[in-house]
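[1] heads up, no residue letters with this:
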């Protein structure tokens, strides 16, 4: 069966495909929003390139190794299937790997959450001609990438390094800055869903994009067009101050409650709110926030806030089972929020993805202060990176716990 690459690669990538084929550059930075098909394009290039040269191998990195199987691994298997060469490839799940059967060439997958995983990578034959960094913005900075490249890009004369990412909101994020930092062996390519044949994406994707465009244009520009819409390092660009009346509260179907424990240095934080799943809006309208607050005093402060509700379940940090038991003995229905790999990032990205986070500043002054002032972590060079600092985020953590049942779960074995 003859495969037409035009059926697999969007027109926006035609020129780039020839540049890759002719090895015009070594470093290929592909940025774009949802549905830009940049990852699909990269996977096609790697499979084709390896099958044309028996000396080429590939290594694929993600910051968190837990996500390799459901993202880049599946993406490369998709490319193998689409190219109609499945019979020539061996798939290994433990450890993750793909092997080209005729020659033994390998595609290796590594997570960088554990530095040991990226060391001592050996090949029996050939060298790593292809290297792919997926979700580049999740890495800590160019120093980390340079260190990995220096250990991988050796033993050969030609290399293709792919970097794929959705630009972070902040224009000051390190990955946005590096994308504008020129070097002669580097090219930056930009794409979005508008550059892709609509039938590839399906009608539902287009509905979601247009709905987002109408409801939250800034979010649309960031998530679907792939623009860095922020000027600083603020994590939450969707926070709005709003007076939330008793009439509004009575109209919410379900009220959520969350607790983040703290005492000597970190504050004890309780938040109360509601989620409107139809419009992807969050409403926060009550809090308890205090340093050196014992569990007994916390229970006394929280109980009056629950009187208006017939039954209330409070989700709390499961890392403190003793405090949970104490609060339950004091009459509060408190349960520990189950955590999984990278649950913090998942919860934070869900909060960021909402159209609006409405906070009643009069009722929740500390919640409002934390949300509007919370910034991304910085690296040693003072550049913003896509990491969330574990400080001044007590009400934010309480929100993550409170709304865990409203978050879409991508993998039932992961997260909550």
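    Right, received. Where do you want to start? None of these values were measured; they are calculated from a predicted model. Numbering: from 1, shown residues only.

[2] from here on, contacts and neighbour counts on C-alpha atoms
    OK.

[3] can you map out the helices along the stretch 51-200 of the chain?
    74-82, 142-152, 174-179, 198-201 (DSSP state H, counting those that start in this stretch).

[4] can you tell me which of those helices is most buried?
    Looking across the helices of the stretch 51-200 of the chain with neighbours counted as mean count of other Cα atoms under 10 Å, the highest average goes to helix 174-179: a mean of 20.

[5] looking at the helices of the stretch 51-200 of the chain, which is nearest to residue 129?
    Checking the helices of the stretch 51-200 of the chain against residue 129 by Cα to Cα gives helix 142-152 as the closest, at 9.0 Å.

[6] packing partners of the closest one?
    helix 174-179 (3 or more Cα pairs under 8 Å, 6 or more residues apart in numbering; DSSP states H and E).

[7] what packs against the helix it packs on?
    Where contact means 3+ Cα pairs under 8 Å, 6+ apart, helix 174-179 is packed against helix 142-152.

[8] ok, back up a step: columns distance to residue 14 on top of the helices of the stretch 51-200 of the chain, output as CSV?
    Converted to CSV, those look like this (distance: least, Cα to Cα, whole Å):
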stretch, distance to residue 14
helix 74-82, 17
helix 142-152, 27
helix 174-179, 21
helix 198-201, 16
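
[9] below is an additional structure, to be compared with the one above:
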């Protein structure tokens, strides 16, 4: 109504449009007392704002070719609402929609009559609504239930407790579920990703580690996971608080195609070469080469069951503190990792063997703590 732009409302499947988002928009105009200003055409899945002629289009994502044909020559489509975003299996599907529908440069072109005095220019707006998937490691929860939120993104979380228009029967049912099935209540009514089973590393704390804290840390351990080809190299420096059983991730060197020489130079420049580094023992040549650069390093002992034991030891800690500015790659890995599943979808007692280089590095670095009580081998 305010801006001379058109909008598109979408869901994954076309045949769910008419009885959901179309009716929701129509109901909104009634609540606002402006329904007489709009023309509703369910057969074409279009709503037109009569005073100007700009429209709200509706489409399903099950026919990508139809999306390419949506074009409004006079009023560019610059507002996108995707309802039930969790119906999309991958983020790539959503990105394809954005790129197909919202492509014209708008900056400086669309200015509302009432806003001209404020020199405010309208730009694209995307709205995604959904109930969080139960599984914490779904792409949707990873993207929006994360410490890594894009600067141009605002995430709002609301529940039925914020809705003043619900019936008493709905609230009574919610309270019944809360009393009898608290996990079901947490997911269906409170929007929490409760998972289908045990979630790894529920002991993570993402916060800033201050310089004063850093100076007080004296129980330092370090590790390396060697990169090869597309797999990244990872070095981590950590502090272990043995009294409170807390692990702090302090610094990282992470990237692809980092040579042993470059890795050693970085370690020496940081002054980390004097404390023993426990590295993946699968590359003895790399370990030998690092020693020639003055780095104290040796291979992890490993052994049968060492991976599962190391992961369980980390999971059993009281707290793993991660500063996502100091160790951003490690933060993302720990936040996103999930357990492996079998052919039936049941969880195994081992983490996924992908995007876990910082986690492997942490296991190597802390191996002396598990093998020799609480003292660090130096």
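    Cool, got the structure. Note that this is a predicted model, so its numbers are computed, not measured.

[10] overlay them and tell me the TM-score.
    Taking TM-score structural alignment, normalised by the length of structure 2 as the basis, the two superposed chains have a TM-score of 0.47; 190 aligned residues with a Cα RMSD of 2.5 Å.

[11] follow-up on the earlier one: so for residue 322 of structure 1, which of the helices of the stretch 51-200 of structure 1 sits nearest?
    Residue 322 of structure 1 lies closest to helix 142-152 among the helices of the stretch 51-200 of structure 1, at 39.0 Å (Cα to Cα).

[12] for residue 186 of structure 1, give its distance to residue 179 of structure 1.
    Computed with Cα to Cα, to the nearest Å, the distance linking residue 186 of structure 1 and residue 179 of structure 1 is 9 Å.

[13] how much space between the closest residue to residue 246 of structure 2 other than its chain neighbours and residue 206 of structure 2?
    Nearest residue to residue 246 of structure 2, sequence neighbours excluded (Cα to Cα, 6 or more residues apart in numbering): residue 319, at 4.8 Å. From residue 319 of structure 2 across to residue 206 of structure 2, the span is 10 Å (Cα to Cα).

[14] the more surrounded of these two?
    residue 319 (19 against 14; other Cα atoms under 10 Å).

[15] test my guess that the more buried one contacts residue 247.
    Yes - if you go by Cα atoms under 8 Å, residue 319 of structure 2 and residue 247 touch, sitting 6.4 Å apart.

[16] for the stretch 51-200 of structure 1, what spans make up the strands?
    Under the criterion DSSP state E, counting those that start in this stretch, the stretch 51-200 of structure 1 contains strands at 56-62, 89-93, 96-100, 105-111, 127-134, 160-165, 186-191.

[17] reformat those strands as CSV; add mean neighbour count.
    What follows is these, written out as CSV (neighbours: other Cα atoms under 10 Å):
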stretch, mean neighbour count
strand 56-62, 23
strand 89-93, 13
strand 96-100, 18
strand 105-111, 23
strand 127-134, 24
strand 160-165, 22
strand 186-191, 17
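
[18] how about those in JSON lines, adding distance to residue 82 of structure 1?
    As requested, these are exported to JSON lines (distance: least, Cα to Cα, whole Å):
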{"stretch": "strand 56-62", "distance to residue 82 of structure 1": "19"}
{"stretch": "strand 89-93", "distance to residue 82 of structure 1": "13"}
{"stretch": "strand 96-100", "distance to residue 82 of structure 1": "16"}
{"stretch": "strand 105-111", "distance to residue 82 of structure 1": "17"}
{"stretch": "strand 127-134", "distance to residue 82 of structure 1": "20"}
{"stretch": "strand 160-165", "distance to residue 82 of structure 1": "20"}
{"stretch": "strand 186-191", "distance to residue 82 of structure 1": "21"}
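
[19] of all those strands, which lies closest to residue 283 of structure 1?
    strand 160-165 (30.5 Å).

[20] got the angle between that closest one and strand 56-62?
    Here the directions of strand 160-165 of structure 1 and strand 56-62 differ by 20 degrees (axes from the mean of the first three to the mean of the last three Cα atoms, to 10 degrees).

[21] circling back to that earlier point, out of the helices of the stretch 51-200 of structure 1, which is closest to residue 98 of structure 1?
    helix 74-82 (8.4 Å).

[22] which strands and helices lie in contact with that closest one?
    When contacts are defined as 3+ Cα pairs under 8 Å, 6+ apart, helix 74-82 of structure 1 packs onto helix 38-52.

[23] buried residues in the helix it packs on, which are they?
    38-47, 49-51 (16 or more other Cα atoms under 10 Å).

[24] shared neighbours of residue 186 and residue 179 of structure 1, which are they?
    Listed contacts common to residue 186 of structure 1 and residue 179 are residue 29; contacts here mean Cα atoms under 8 Å, 6 or more residues apart in numbering.
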